[in-house]
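Chemist: need a 3D model of the sequence below.
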Amino acid sequence: MSFANPSRERIKEILTEAKTVAVVGLSDNPDRPSYEVSQALKNKGYRIIPVNPRLDAILGERCYRSLLDIPEPVDIVNVFRRSEEVVPFAEQAGKIGAKVFWLQLGIFNQEAADIAQSFGLEVIMDRCIKVEDAILRIPRK
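Modeler: Down below sits the predicted model:
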């Protein structure tokens, strides 16, 4: 069976309910898409948790070496890594009890989707979370 992203209505529900977004591969370079997207989400009111083993902090938030090191609940795991590198993050997202495994625009990996779904996570691939939030005009509290 081929993969299909959730409906736009469901994505709107996901983004409306989400409070915490762990961003795997968040860069401290303001010119990188991961930084731009994360900054926009943070400005919109989402709690951003950077996951980058090479840095201590980004956007004023402490960085974690791995998803497994995050000491609080995560709603969405948003991944900025190459398609061939995302499988371990799907497993980690499942182990931490995240609700959604989101692969950014241009990132698609069926094996990672299958793993995340086996943990009960909803999966979104090849979509930009910032664009979806803007299109759907997600209200923030």
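Chemist: C-alpha only now, for contacts and for neighbours.
Modeler: Noted.
Chemist: show residues contacting stretch 26-46.
Modeler: 18-21, 23, 25, 47-48, 50-52, 58-59, 80, 129-130, 140-141 (CA atoms under 8 Å, 6 or more residues apart in numbering).
Chemist: this one as well, want them side by side:
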Amino acid sequence: MTTTTDRAANDRPANDAPVIRRLLTTPGRWAVVGLSTNTARAAWGVAAYLKDSLGHEIVPVHPHGETVHGAAGVTRLADIDGPVDVVDVFVNARLAGAVVDEAIAIGARAVWLQLGVVDDAAADRARAAGLDVVMDACPAIEGPLLGLG
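Modeler: Below is the predicted model of the structure:
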């Protein structure tokens, strides 16, 4: 099976397999932007995988600030108390750049843009700010491909 580390669209760099493995296996705090109580949304299942299968702490980030999977939600990244390791971006690609800029502003260590969420300029800004970047990939797909969870 082909992972997102094996391919890149246009001139975009391929995702770095060691970065993906490190982000998924190192215990961390993941802010999941776009996570709500809507069980039909991909964010709901991916957050459950991150929390229950991989042992990460999740922080739901959604305009309604809902509690999801037992984790209290916030309405924006700036409302999170304490450090954030990964900002997992489940928003439309047109909105992703603003979320990446917020991730940089709060001192997140990485941004993970989900399948179909591609913003090369935002990814470049994140890399320039020293963040790890994974784009157009899903932890709930990449993890099992790596034998995780």
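Chemist: element containing the equivalent of Ala113 of structure 1 over in structure 2?
Modeler: Mapped onto structure 2 by TM-score structural alignment, Ala113 of structure 1 lines up with Ala123. Here Ala123 of structure 2, judged by DSSP states H and E, is contained in helix 120-128.
Chemist: name the helices or strands packed onto that helix?
Modeler: Here helix 120-128 of structure 2 touches helix 93-106, strand 132-134, going by 3 or more CA pairs under 8 Å, 6 or more residues apart in numbering; DSSP states H and E.
Chemist: relative to Asp16 of structure 2, how far out is the nearest residue to the match of Ala113 of structure 1 once chain neighbours are set aside?
Modeler: Excluding its sequence neighbours, the residue lying closest to Ala123 of structure 2 (CA to CA, 6 or more residues apart in numbering) is Val133, at 6.4 Å. Distance, Val133 of structure 2 to Asp16 of structure 2, by CA to CA, to the nearest Å: 9 Å.
Chemist: same question, Asn92 of structure 2
Modeler: Going from Asn92 of structure 2 to Asp16 of structure 2 by CA to CA gives 23 Å.
Chemist: list the buried residues of the longest helix along structure 1.
Modeler: Counting by DSSP state H, the longest helix found in structure 1 is helix 33-44. Neighbour counts over helix 33-44 of structure 1 (16 or more other CA atoms under 10 Å) mark 34-39, 41-42, 44 as buried.
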